[in-house]
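[1] need coordinates for the below:
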Amino acid sequence: MTILLAIFLFFSSICPLAACSEPPPAPLVLPESAQAVSASGHMLMLRDPGGTLGPGAVQAAPGWRALPATVSAGYTDDAIWLRLDVARAAHAPEEWVLRFSNAVLDDVRLYRQDVAGHWTLQVAGADVARGAWPVDARQVVFPFRLQDGETERWLVRLHSKKAMSTELTMWPRAAFDASSRREYLYYGLQFGSYLLLILFHVFFWRMTREAHSGWYLLYVLTNATTEALTIAIPQQIFSMPNWLSDPMLGVSMAMSIAIGARFSTLQLELPALFPRFSRGVVGVTAAAALTGAVLILCGNYAAGVLVVQGTALPLIVLFVVLAAWLALRGHRPARAFLLIFGVFYAGVLVSFLRNMAVLPPNFWTNHAATLGAFFHMMLMSLRLNRRYAELRRAKDMAQAEAVLAVRALNERLEGLVALRTDALQQEIGRRAVLEADLRAALAVETRTREEQQDFVAMVSHEFHTPLAIINTTAQQIARNPDAAWVKTLQRCQNLREASGRMTALVDEYLSADRMETSAATFRPQSCDPRLLLETVLAEWPEGRVEATLPVLPARLRCDPGLLRVALRNLLSNADRHAPQVLAICVHAAVDGDGSLQITVSNPGDPLPADEIPRLFQKYFRGRIAQHKPGAGLGLYLVQRIAALHGGKVTLDSAGGDGVVSFSLHIPG
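    Prediction:
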């Protein structure tokens, strides 16, 4: 509400004084009808920079201009002089008063010149103590008497740090008294309604702690304070000095636009629709309000109020445009906003048009803004009450639905608990039977494992010894070539190949069994990695393996037997898939983290992409290895042995560049 009032005062302050070069206006004749008459159209105006001129100097000064409407000089440090010739009709009342519509003018002086040329002075205004005013009223009122047919020249001097906007009206004393009584009754009803409204929302907010109600309470308090100070009712009742009332009025206006901006965003539900935009608008408005309040408290009243009023104008335009846009999109709060705030906007517009002399001054145009504000407050209060009632109904409905949902959920849970209890009892019975079956299966498995271990021991004993004898005999034959040389050498070669193949197969099966049996143990010990590698490489024909063994650690903690099996399997795997005319490459080195990396590479066909994820599975043999010897345990054993050592085996190259490469990593 105060935002619109600020706009009204702002436009009134910035509109220039209407001036023309027409002949001097006719004297104002007080009519016989005993009705109030406006001095507009009967006055001349003169600016007095610095306010140093007296009535005699002012009357003789050049630069007087006709003033066809009310005084509207804005915020100025100049003294404004008005010249007015007043006469009384023959049968007009004798007692009259001159009333100024602006209730917060600081310094108002009336100089009356009689027929003898002498000046009489009456002084009033906010800078003057209330007890020294000619008439105890909320605005400046000067009483006077005129003789029949007598014309007096009046000079009115106005000076104020607030907006210089006022209308001069002549009232018969009786009519003025009656109008004042009606006016005080009206203001009493209005502010009594405000008081009831404030008390109601104080209790309402204390009960609900609802944000909208709290902000509305602040909204009503600041706007009612601003309106009361604007019409000078507290100043009259409490004889409030100007040094106190002016800062109160300015700060109240500053607070009003900040609180009004926040309240308007809540009414349009902007925090939910556009949170960042809403915070920005409220923040900018609060900063402008704070700036204006600081300027006012520091004594720069005009500058502070202009900041406040200059902020109010685009803010109102913004809210009206935004509300209209949201209303067209079907946003219900925007429609209510336009209706409730539109009532006050219309009242302020009527008051502004009256101030600009577009509409004639009367009771309705003089009080349009106040009436609009009153109905605006009433409608806003009804809307908040209705909103709270809707929220309460929604809460009651939600609670009722929650009770029904909880009741249904409890019934469902009870049924589920009963079903689950029955299912658990059945499951306990099944598990008891399963436990018995598992115990029987475990006994069978134990017996099977023992039989398998016996079988492995037998195979190890029965096959390793004959194979060792065959290998020794083959070596003796090779060293004694007295027999038929070619035949004996061929037989020796066959014996060695068969012996090596059978030994490898037996080692594979035994190693696989050792990896899977629970009795298998990992026996790490300190060994020489170079000696271990050279021992394994010596098992291959000369030229088949090209080894690169740079600086290796002197000692490595590992299980030498398992590590030999892993190296043999990597070399055997490379030997099966590499052409015989090309060598297998072995490279051993120490990584940056101190681990031993042994890389075995062989030229060969690329590995199929779909087989790569299964390379380390037990007994898996790819399409390339289908027609080559092997049991599908080699890479599986390498992976298991690497895991026992805390290392890993990786496929470095799948043969896309013509080389298949595996790396065995053993931590140092």
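[2] only C-alpha atoms from now on, for both contacts and neighbour counts.
    Will do.
[3] state the distance from residue 315 to residue 274.
    Going from residue 315 to residue 274 by CA to CA, to the nearest Å gives 16 Å.
[4] between these two, tell me which one has more neighbours.
    Between residue 315 and residue 274, residue 315 has the larger neighbour count (other CA atoms under 10 Å), namely 20 against 12.
[5] quick one, what contacts residue 537?
    Residues counted as contacts of residue 537 (CA atoms under 8 Å, 6 or more residues apart in numbering) are residue 545.
[6] any idea which helix or strand comes after the one helix or strand residue 450 maps to?
    Using DSSP states H and E, residue 450 sits within helix 368-479. Per DSSP H and E, the first helix or strand lying C-terminal to helix 368-479 is helix 485-516.
[7] which other helices and strands contact the helix or strand following that following helix?
    Where DSSP H and E defines the elements, the next helix or strand beyond helix 485-516 is strand 525-527. Judged by 3 or more CA pairs under 8 Å, 6 or more residues apart in numbering; DSSP states H and E, the packing partners of strand 525-527 are strand 556-558.
[8] so which elements touch the strand it packs on?
    Against strand 556-558 (3+ CA pairs under 8 Å, 6+ apart) you get strand 525-527.
[9] now do the strand it packs on: distance to the chain's middle.
    Here the centre of strand 525-527 is set off from its chain's centre by 64 Å, with CA atoms, centre = their mean, to the nearest Å.
[10] what lies in contact with that strand?
    555-560.
[11] one more, for comparison:
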Amino acid sequence: MISPPKSIRWLFCLVLGLAGVFPAPASSAAATEPLVLGSGDSYYIAGHMEVLKDPSENLEFRDALAAFERGDFQPMDGNLNAGYGRAAYWIHFSMIRQKGFPEKAMLSLSPSYTNSVKVYVQCHGQSPLLPSSFRPVMLGSDVPVAQRPVLNPNFIVPLELPADEPVDVFVRVYSKGSISLTGVLATPESIRNSTYNSIMLQFGYLGIAAVLCVMNLIFFISIRDRLFLYFALYVLTVLINNFGVAGMQALILPAYAHVLSDYMVYMGIGAQLLVFSEFCHNLFRDSAGPWTLRYMRLMSATGVLTIVSVPFGLYASVVPFALVGTVILIAMLLLTSKKLLVSMPQSGIFITIAFGISTLGYFYQIFRLIGVFPLEPGWDINMIEPATLVHMVLISIALSERFRITERQLGEASREAEKRAKEIADDMTSELRDNKERLEVALAAEQVSAEMQNSFLSMLSHEYRTPLAVIQGNLDILEMHSREYLTSDESSALMKMRRAVMRLVEIMDVSLERSRILDTKVPTVFKTIILRDFVRQQVDAIKWMYPAQSFFVAAPMLALAMSGDLPLLNTALFNLLDNARKYSIPGTMIEVYCRQIDEGVLISVCNESDMLNEGEIDELFEKYTRGRKTNNTSGAGIGLWLVRKIVEQHGGTVRMYWVKGEKVTVSMTIPSFTIDAAG
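    As a prediction, the model looks like this:
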């Protein structure tokens, strides 16, 4: 079993130790002094505040005022920075305006993601000991923007301050996330200028982030490297989170700002951690150790857990672990990025510097959020924002180098593939040229062979007709002179001989003399054929030749006719009947069926056979192909092929059907029409 390195174990101990730190605000024994407003434009309230912690979160203003009278408020140095915890805080400070400061002023409170900020300002000339003497102003990210007194990313409270008269202010602060508060008293012009500068800064950040996001998306689309997609998503999540932290949603979408705030800030942190961890896992998967990669996966799961914790109210308990874990992750990546200085010197230096700067920015901001570092006056900005900006720019430069290298490699691979494809094309062209030459030689040889075959068949036809004519003539003389003396059996035998001679003449006409089945140049002569007579003649012919074979014929009742070449169709049907006879089981009957279908006339020949194998039916219609079990039966393997050729010349089809244990059926379909002739 592999054990994690000691450094990893110490980092996990640091996570557990720091994540549980929720320090109370720093206190001082000295009493706070009122804030004196002189000739300046703005004054921070840090150092002039007193704080009261409300663990129950139920303390009302009158209770807080009573606690102030009892002296329960504790002086606080700096700003409120209580970290993550389930408590509300009451802040008190007082101020005195001198004649050099304008009467109309504004109190600006931040951060703008604080969920609830209730401000109670003492009215002029009223007693500071009565709750009715204070004017309440309800602010916070959960309060609709329309109910705020001033439209501003921060929480603004307009004030009218009497000269040389102290004014008390109480503020109740509660947040689902980090609880902190910083404030400044300033003139309206100073608030307007600072707001303008903040908006310009945020939209400048938006422009840079948008360019980086689009650029990496273009890189991803170009080379399909998921690293660029993860980084584009990381830039997008950082942008959304920083906009939420800065309160820009109040200006962009004021009607929905109170709904979107928690999602942009709290869920944004979880989404940022998730995408960043996946980006780092893809970036360092070849250089980081196995435990570092496992830790990245752990932080991805932590990001998902942070997102899920927001709607369930567990964000404050989960996010300290996520934030401290992020600092540890960046520190680990800083150490791991050193390996890239060797393998990728040009981009490795940018990655190392980027993670170094990110480590400092995240270290300060995260430990400030959990209350380890104080929130100093003038340092209430989001330190992650400039750190991530520099980080994103440097990483984009490094990824641009990676894109350039990948594009160069793709170009080299493309050129190599093009070269290889050209070589293959040349080889194929040479092979095709050789095949063409061989094919031309084969075609020439086949043409010579066909001419020789036709010459031979013409000679054979001529020589074969002479003995057939002699036999036919002698049969006619024998029948004419011996008709009165022949018995019935002798007459039947003489008739069979005559039909056999007629069959030989017909075969010679089809196969030898014209050879038109194979020669497509010879036109086919179509005539009207009566189906019933056609079928009976062929069945009778084969019965006379093979009287031992039993046949059953189901002739059609209707007078159906076909248009076709009678000698060719005779050959086709005779071949089917002869095939069925040769391959039937001895003693079984051959059945012939005729019926009309939509396509024409269907003639089926059925027989029982044990000479077929499954899967060879379609092969039997190929030329010179016979069944594997027919070695002991005479034949050349052209019967069914010849049937198919004849049927196709007539625009029909031929099929064979067979299921093991059942009869073999060969059917041919010929186009037909109905005639009025009597059956």
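[12] got a TM-score for the two of them?
    Once superposed, chain against chain, the TM-score is 0.56 (TM-score structural alignment, normalised by the length of the first structure); 537 aligned residues with a CA RMSD of 6.9 Å.
[13] out of the contacts of strand 525-527 of the first structure, which end up buried?
    Neighbour-count burial (16 or more other CA atoms under 10 Å) is assigned, among those, to 556-560.
[14] sorry, back to before: in TSV: the contacts of strand 525-527 of the first structure, plus distance to residue 448 of the first structure.
    As requested, the contacts of strand 525-527 of the first structure are arranged in TSV below (distance: CA to CA, whole Å):
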residue	distance to residue 448 of the first structure
555	41
556	37
557	35
558	31
559	28
560	30
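[15] for the residues you listed, which one is nearest residue 428 of the first structure?
    Residue 428 of the first structure lies nearest to residue 559 out of the contacts of strand 525-527 of the first structure, by CA to CA, at 46.4 Å.
[16] residue in the second structure matching that closest one?
    Matched to the second structure by TM-score structural alignment, residue 559 of the first structure sits across from residue 565.
[17] contacts only, for the residue lying closest to its match once chain neighbours are set aside.
    Counting by CA to CA, 6 or more residues apart in numbering, residue 526 is the residue found nearest to residue 565 of the second structure once chain neighbours are left out, at 4.6 Å. By CA under 8 Å, 6+ apart, the contact set of residue 526 of the second structure is 563-566.
[18] quick one: map residue 526 of the second structure onto the first structure.
    Alignment note (TM-score structural alignment): residue 526 of the second structure maps to residue 524 of the first structure.
[19] residue 395 of the second structure now?
    Correspondence of residue 395 of the second structure to the first structure, assessed by TM-score structural alignment: residue 387.
[20] what spatial separation is found between its match and residue 204 of the first structure?
    Taking CA to CA, one finds residue 387 of the first structure at 13 Å from residue 204 of the first structure.
[21] neighbour count: these two, which is higher?
    Ranked by neighbour count (other CA under 10 Å), residue 387 of the first structure and residue 204 place residue 204 first, with 17 against 13.
[22] pretty sure that one belongs to a helix, no?
    Yes - with DSSP: H, G, I helix; E, B strand; the rest coil as the criterion, residue 204 of the first structure is assigned to a helix.
[23] first to last residue in stretch 322-337 of the first structure, what's the distance?
    Stretch 322-337 of the first structure stretches 10 Å from its first residue to its last (CA to CA).
[24] off-centre distance for that stretch?
    With CA atoms, centre = their mean as the basis, stretch 322-337 of the first structure stands 23 Å off its chain's centre.
[25] wait, residue 257 of the first structure touches residue 287, no?
    No - under the criterion of CA atoms under 8 Å, residue 257 of the first structure makes no contact with residue 287, lying 10.6 Å away.
[26] which one of these two is surrounded by more residues?
    Ranked by neighbour count (other CA under 10 Å), residue 257 of the first structure and residue 287 place residue 257 first, with 30 against 14.
[27] which one is that one nearest to, not counting chain neighbours?
    Nearest non-adjacent residue to residue 257 of the first structure (CA to CA, 6+ apart): residue 3, at 5.5 Å.
[28] so how far is residue 665 of the first structure from the match of residue 526 of the second structure?
    16 Å.
[29] go on, residue 109 of the first structure?
    On the measure of CA to CA, residue 109 of the first structure and residue 665 of the first structure end up 106 Å apart.
[30] also residue 209 of the first structure?
    In terms of CA to CA, residue 209 of the first structure sits 69 Å off from residue 665 of the first structure.
[31] now residue 215 of the first structure
    72 Å.
[32] so if I had to pick from these two, which one is more boxed in?
    residue 665 (22 against 18).
[33] thought the more buried one was touching residue 648?
    Yes - taking contacts as CA under 8 Å, residue 665 of the first structure lies within contact range of residue 648: 5.3 Å.
[34] now do the shared contacts for the two.
    residue 642.
[35] name the nearest residue to residue 135 of the first structure, sequence neighbours excluded.
    That would be residue 141: by CA to CA, 6+ apart, it lies 5.9 Å from residue 135 of the first structure.
[36] kindly report the same for residue 352 of the first structure.
    residue 8 (6.0 Å).
[37] how many neighbours does that neighbour have?
    Neighbour count for residue 8 of the first structure, taken as other CA under 10 Å: 23.
[38] measure it to residue 59 of the first structure for me?
    Using CA to CA, we find residue 8 of the first structure at a distance of 33 Å from residue 59 of the first structure.
[39] how about the residue nearest to residue 135 of the first structure, what does it touch?
    Residue 141 of the first structure neighbours (CA under 8 Å, 6+ apart): 97-100, 124, 134-135.
[40] gap between it and residue 180 of the first structure?
    From residue 141 of the first structure to residue 180 of the first structure the distance is 11 Å (CA to CA).
[41] cool, residue 96 of the first structure as well?
    On the measure of CA to CA, residue 96 of the first structure and residue 180 of the first structure end up 14 Å apart.
[42] neighbour count: these two, which is higher?
    residue 96 (22 against 14).
[43] that one maps to what in the second structure?
    The pairwise alignment with the second structure leaves residue 96 of the first structure unassigned, based on TM-score structural alignment.
[44] which SSE is residue 96 of the first structure in?
    Taking DSSP H and E as the definition, one finds residue 96 of the first structure inside strand 95-100.
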